[in-house]
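S.K.: I'd like to go over a predicted model; first the sequence, then the structure.
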Amino acid sequence: MIIGYARVSSTSQSLDIQHEALAAAGAEKIFFEKVSARSTTDREQLMLAMSFAREGDALIVTRLDRLACSVGDLHRIIEVLTKKGVGFKCLNQPGVDTDTSTSHLMLAMLAAVSSFEAGIWREREVEGVWMARAAGKYRGRPASIDPMKIKELKAGGMGAAAIAKQMRICRASVYRALAA
């Protein structure tokens, strides 16, 4: 059986193009996800796809970065699939599969490049924030906690847990505001 896996990073993005490509490639079952690939632990549909796959099946994705953004995660995923006897193919990057040792090498090299690119993007993002802060254009996220309101509620007899629930913040934030 051919199993497809499609992923986008945010809920505003569409999975339609990936779905069409996976279906055209013969995927009989497709797992969809709208979540960041920075970690595999939060990717429920990926875990379901991997547990659904049986020996002789193949997991396909449209692009390698849909599966993993780090070399370590990619190797762990491929290792799990290989131990189960499940193949892997990447549609838009020919030669990226688990059929031969050369394919494994190509997969490792592309994963390293992908991980390198992700690192560069993060560095640029941090650099951009620092430049914007220096220019006075970036102030960060506005404070979501009103310390005066917390103190008023506490003076009115409310406990920390009730204040946190009402203001939709954690109790630790209540204690910090009260201590200030």
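M.R.: The structure has been received and is ready for your questions.
S.K.: please make it C-alpha for all contacts and neighbour counts, starting now.
M.R.: Will do.
S.K.: next up, the contacts around Val174.
M.R.: Taking C-alpha atoms under 8 Å, 6 or more residues apart in numbering, we find Val174 in contact with Ile150, Ala160, Ile163, Ala164.
S.K.: longest single helix anywhere in this structure?
M.R.: helix 101-134 (DSSP state H).
S.K.: which of the contacts of Val174 fall within helices?
M.R.: Those of the contacts of Val174 lying in helices (DSSP H): Ile150, Ala160, Ile163, Ala164.
S.K.: quick one: which of the contacts of Val174 has the most company?
M.R.: Counting neighbours by other C-alpha atoms under 10 Å, Ile150 leads the contacts of Val174 with 22 neighbours.
S.K.: residues touching that one, list them.
M.R.: By C-alpha under 8 Å, 6+ apart, the residues touching Ile150 are Ile163, Val174, Ala177, Leu178.
S.K.: wait, which of the residues you listed is closest to Met50?
M.R.: Closest approach between the contacts of Ile150 and Met50, by C-alpha to C-alpha: Val174, at 41.9 Å.
S.K.: of the ones in helices among the contacts of Val174, which is the nearest to Glu123?
M.R.: Checking the ones in helices among the contacts of Val174 against Glu123 with C-alpha to C-alpha, the nearest one is Ala164 at 35.0 Å.
S.K.: show me the strands in the chain, by range?
M.R.: Ranges of strands in the chain, per DSSP state E, are 2-8, 29-34, 58-61, 87-90.
S.K.: mind giving me the packing neighbours of the first one?
M.R.: What it means is strand 2-8. helix 16-24, strand 29-34, helix 44-52, strand 58-61, helix 64-67 (3 or more C-alpha pairs under 8 Å, 6 or more residues apart in numbering; DSSP states H and E).
S.K.: adding another structure so you can compare the two:
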Amino acid sequence: MSTIYGYARVSTTDQDLTIQREALKAAGCTTIRAEKVSGTSIKGRTELRLLLDFIHQGDTLVVTRIDRLARSIADLQSIIIELRQKGAALRCTEQPVDTSTSAGKAFLDMLGVFAEFETNLRRERQLEGIAAAKERGVYKGRKASIDAERVRELHAEGVGASEIARQLGIGRASVYRVLESATD
């Protein structure tokens, strides 16, 4: 007996999964897994991994849109290969994707290219915005999380790198970086 699994994803915790869940239920999904995590990588997506581990021959994985599943061609192809090896299909509710057909496979590849392109454009715009903010003197970057002065003080008192790291709750490599920057 084949099962229709649904997968819903949003990128941030303040986004809502309700519309995706309803669309997946309407598509006949008997099991729906959802998560609030970035789609730029499949790493760390435990609900997706769970579905991919449990899907079997004849089953179908349903998503509302392909960008809910993957935002890079490499990740999308990896997921598709895994589904194909297991004899499972992929279907989208809002896009004509059905990997059980040749046209569906071709359309899937095109959507994957556009999803990755969109991600790359967003990243470029973000970097351009940061560069412009730096030029205006507005962007200062992240505040230092390490008290470099305290590291130097403890080191001057003869405290070792491991103990400094333990006392300040930082990594030993961070202690060495601070100490090396002081000698430059």
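M.R.: Cool, got the structure. Small disclaimer: the values here were computed from a predicted structure and weren't measured.
S.K.: next, find the distance separating the closest residue to Ala161 of structure 1 other than its chain neighbours from Ala162 of structure 1.
M.R.: Once flanking residues are discounted, Ala161 of structure 1 sits nearest to Arg171: 5.9 Å by C-alpha to C-alpha, 6 or more residues apart in numbering. In this view, Arg171 of structure 1 and Ala162 of structure 1 are 9 Å apart by C-alpha to C-alpha, to the nearest Å.
S.K.: what's the answer for Gln45 of structure 1, then?
M.R.: On the measure of C-alpha to C-alpha, Gln45 of structure 1 and Ala162 of structure 1 end up 36 Å apart.
S.K.: which of these two has more residues huddled nearby?
M.R.: Set Gln45 of structure 1 next to Ala162 and count neighbours by other C-alpha under 10 Å: Gln45 wins out with 19 against 15.
S.K.: what lines up against that one once you look at structure 2?
M.R.: In structure 2, the residue matched to Gln45 of structure 1 (TM-score structural alignment) is Glu47.
S.K.: wait, that match touches Val37, no?
M.R.: No - counting by C-alpha atoms under 8 Å, Glu47 of structure 2 sits too far from Val37 to count as a contact (10.1 Å).
S.K.: count of neighbours near Lys165 of structure 1?
M.R.: 11.
S.K.: residue contacts, it?
M.R.: Under the criterion of C-alpha under 8 Å, 6+ apart, Lys165 of structure 1 has no contact partners.
S.K.: and if you look at Leu69 of structure 2?
M.R.: Contact analysis of Leu69 of structure 2 by C-alpha under 8 Å, 6+ apart lists Tyr7, Arg9, Gly39, Val63, Leu76.
S.K.: I'd assumed Ile4 was in contact with the fourth one.
M.R.: This points to Val63 of structure 2. No - with contacts counted by C-alpha under 8 Å, Val63 of structure 2 stays clear of Ile4, the gap being 10.6 Å.
S.K.: tell me which of these two has more neighbours.
M.R.: Legend: neighbour count by other C-alpha under 10 Å for Val63 of structure 2 and Ile4, higher for Val63 (28 against 22).
S.K.: might you report the residue contacts of that one?
M.R.: Taking C-alpha under 8 Å, 6+ apart, we find Val63 of structure 2 in contact with Gly6, Tyr7, Ala8, Leu24, Leu69, Leu90, Arg91, Cys92, Thr93.
S.K.: and it, what's its match in structure 1?
M.R.: Using TM-score structural alignment as the criterion, Val63 of structure 2 maps onto Val61 of structure 1.
S.K.: ok, Lys25 of structure 2 next?
M.R.: By TM-score structural alignment, Lys25 of structure 2 lines up with Ala23.
S.K.: nearest spatial neighbour of Val80 of structure 1, skipping sequence neighbours?
M.R.: For Val80 of structure 1, ignoring the flanking residues on the chain, the nearest one in space by C-alpha to C-alpha, 6+ apart is Met50 at 8.0 Å.
S.K.: equivalent analysis for Leu83 of structure 2, please.
M.R.: Ala89 (6.3 Å).
S.K.: for that neighbour, grab the count of nearby residues.
M.R.: Ala89 of structure 2 has 22 neighbouring residues, counting by other C-alpha under 10 Å.
S.K.: that one contacts Asp98, doesn't it?
M.R.: Yes - look at Ala89 of structure 2 against Asp98 with C-alpha under 8 Å: they come within range, at 7.0 Å.
S.K.: show me the contacts for Arg54 of structure 1.
M.R.: Neighbours of Arg54 of structure 1 in contact, by C-alpha under 8 Å, 6+ apart: Lys84, Gly85, Val86.
S.K.: which one of the residues you listed has the most neighbours?
M.R.: Counting by other C-alpha under 10 Å, top hit in these: Val86 with 22 neighbours.
S.K.: map that one onto structure 2.
M.R.: Here Val86 of structure 1 is matched to Ala88 in structure 2, going by TM-score structural alignment.
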